[in-house]
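Visitor: My questions are about this predicted structure, shown below with the sequence.
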Amino acid sequence: MDFKKYLVEGNKKVQLQDYATKEDHGFTEDELRDEILPESIDKLKELHWRLHAAEKRGIVVVLQAMDAAGKDEAISYIFSNLTAQGLKTASFQKPSETELKHDYLWRIREGLPARGQVGILNRSHYEEVIAPKVHKDQLKDEMYPEDMEKDEVWPMRYRQIKDFEQHLDENGFEVIKFFFNMSKEEQRERLLERLKNPEKNWEFSFNDIKERRHWDTYQEAFEDMLEHTSTDFAPWYVLPADDELYSRYVITEVMVDCLNKIDPQFPEISDEDQEKLDEAIEELENEEN
């Protein structure tokens, strides 16, 4: 797969209309579901085992999108296949009262993975350059320098976020970011399905409708975010999210590529431990039933 076509070049003007929300990739739904995705996930699973065993590097995966774009489903479909000990998932919504008393990156730290883990941020620190930009009343005076105008906050935060992600990268944690590029019509259909299907009513929030009314403003905020925060050390990938199965395939292949570059290896056993291992094998083999 040529997943690099979904990669956002840093500091290059981004217009989401230039990225497909669905494309003719040549696979049938059955092929993706029954053959291609399982094979890709198996590769990811094996590499993740090695990452977890080595405990030298970690990966931070950022998922951002409008409501109903498929983030939760991608987590369940892909990452539930990985060993639980090597996986950490965190979801970030509107900041709590306690979180608002700290800097906006403070709450993210708790969701970061340890070495040997893949950490999934279902929404993330990027909420702080999206929601407050759309709903300007969310940005309080105490959240930025006194001599700064509100419009100057966003370039400052983009720089801070890039510094934060570079810090993670330089300390052994890869950062990979996926934006689910869903069409407005597709969101409409998915929200209607949630409303009309009794088995999916629990997924629906009336706030989804409220936020949908700001669709165009959100798209502008996403474009600005992608343009100013995609870097070599923490790239953004724009997924054709109207096609859920294919988007999951892109995510999996990007993850496999990242892990192949890390090339984690199972730890080598020392001579002393090998001797103990041989003794344990001998003891068990000679044990009376």
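Guide: Here it is on my side, so go on. Numbering: from 1, shown residues only.
Visitor: CA only for contacts and neighbour counts going forward, please
Guide: Noted.
Visitor: Next, count neighbours for the nearest residue in space to residue 124 that is not next to it in sequence.
Guide: Residue nearest to residue 124 in three dimensions, not counting chain neighbours: residue 92, with 5.8 Å by CA to CA, 6 or more residues apart in numbering. Neighbours of residue 92 under the rule other CA atoms under 10 Å: 16.
Visitor: Got another one to weigh against that:
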Amino acid sequence: MSRKEVIEVVRQYTEPFRVTKGKNFRLADYDPGDTLGLKMDKKDAADLLRRGADWLAMEQDMLYAQDSWSVLLVFQAMDAAGKDGTIKHVMSGINPQGCDVYSFKQPSAEELSRDFLWRYAMKVPQRGRIGIFNRSYYEEVLVVRTHQELLKAQKLPPKLVGKNIWDERLADIARFEDYLTRQGVIILKFYLNLSYDEQKRRFMDRLDKPDKNWKFSASDVRERRYWDDYMKAYDEAIRATASKNAPWFVVPADNKWFTRLVVAAAIVDAVEKLDLEYPTVSDAQRKDLAAAREELERE
């Protein structure tokens, strides 16, 4: 299969889940259990994922060498949707020297004294690198919106905390992403779309198996009580920030093997569009290389 044919196949798995226009977007229109009718055993799925990871590794090497573009991968999801596993499997072949993963936890005192985007802007990947946000600035319009007592800790002047604050923050995020894309940052945003029932099943699995107990926290169940609030917040976030240059992918997450295939395909497709090449060696550099070869051969 030629490179072009592979890309065409890849896009069959990404286009149904790509969101570039937020108008009329409804999360309810996307099935968390969808596999596009694809039936595959674990071995075949693993083989296809490996091929995608190998291709991505090759593209990353050229991305690093070219030192012009950078890639930012944003992962958002409800608990137990599989963000960590997806990142691990999809990025398995990547050179760690050219990739950074950030998991944003509870903000520090210094971060709370800054604007809400500051700590995220500080971690935007350098040119030639891939950056992964395992949760991101979208938490500021998801968790903080759902638990508005967290907003008080951000020390905003009271008169700036109005009824439109969430719309304002979403507009700020959209402008921030627009700015980054004009600086050569390729942004791909993944919402791993897990169903309510599947989340319960995975929570029970973590409770039933001792080697998975460490993954479980009582706070996970408490957050589950706010499921409808989170779904509404995700609806509005995707609706307000989906764009051609910073698309969302609403990835079905009830079947982990399919989740990983879609994410890998989306990344490969986006990086392929950059038409990356290794830097061309100048005539002067060729002379230096020839001189170095002669010196080594004389030893």
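Guide: Looks like it came in fine. All values derive from a computational prediction rather than experimental measurement.
Visitor: Superpose the two chains and report the TM-score.
Guide: Overlay of the two chains. TM-score (TM-score structural alignment, normalised by the length of structure 1): 0.93; 287 aligned residues with a CA RMSD of 1.8 Å.
Visitor: Identify the residue of structure 2 aligned to the residue nearest to residue 124 of structure 1.
Guide: In structure 2, the residue equivalent to residue 92 of structure 1 is residue 104, according to TM-score structural alignment.
Visitor: Could you double-check that its match lies in contact with residue 134?
Guide: Yes - using CA atoms under 8 Å, residue 104 of structure 2 is in contact with residue 134, at 6.9 Å.
Visitor: mind listing what the match of residue 92 of structure 1 touches?
Guide: 133-136 (CA atoms under 8 Å, 6 or more residues apart in numbering).
Visitor: one step back: what about the residue nearest to residue 124 of structure 1, distance to residue 71 of structure 1?
Guide: 13 Å (CA to CA, to the nearest Å).
Visitor: Need the overlap of contacts for the two.
Guide: residue 122.
Visitor: what residue of structure 1 takes the place of residue 147 of structure 2?
Guide: Counting by TM-score structural alignment, residue 147 of structure 2 lines up with residue 135 in structure 1.
Visitor: ditto for residue 196 of structure 2
Guide: Applying TM-score structural alignment, one finds that residue 196 of structure 2 aligns to residue 184 in structure 1.
Visitor: Please report how far the closest residue to that match other than its chain neighbours lies from residue 113 of structure 1.
Guide: Among residues not flanking residue 184 of structure 1 along the chain, residue 215 sits closest, at 7.8 Å (CA to CA, 6+ apart). Distance, residue 215 of structure 1 to residue 113 of structure 1, using CA to CA: 32 Å.
Visitor: repeat for residue 261 of structure 1
Guide: To residue 113 of structure 1, residue 261 of structure 1 is 19 Å away according to CA to CA.
Visitor: Can you show me the helices along the stretch 51-200 of structure 1?
Guide: Ranges of helices within the stretch 51-200 of structure 1 are 71-78, 97-100, 131-134, 153-170, 184-196, based on DSSP state H, counting those that start in this stretch.
Visitor: Highest mean neighbour count out of those helices?
Guide: Of the helices of the stretch 51-200 of structure 1, the one with the most neighbours on average (mean count of other CA atoms under 10 Å) is helix 131-134, at a mean of 18.
Visitor: Which residue ranges of the stretch 151-299 of structure 2 form strands?
Guide: 185-193, 248-252 (DSSP state E, counting those that start in this stretch).
Visitor: contact partners of the longest one?
Guide: Counting by CA under 8 Å, 6+ apart, the neighbours of strand 185-193 of structure 2 from elsewhere in the structure are 31-32, 69-78, 81-83, 125, 127, 177, 180-181, 245-254, 259, 263, 267, 270.
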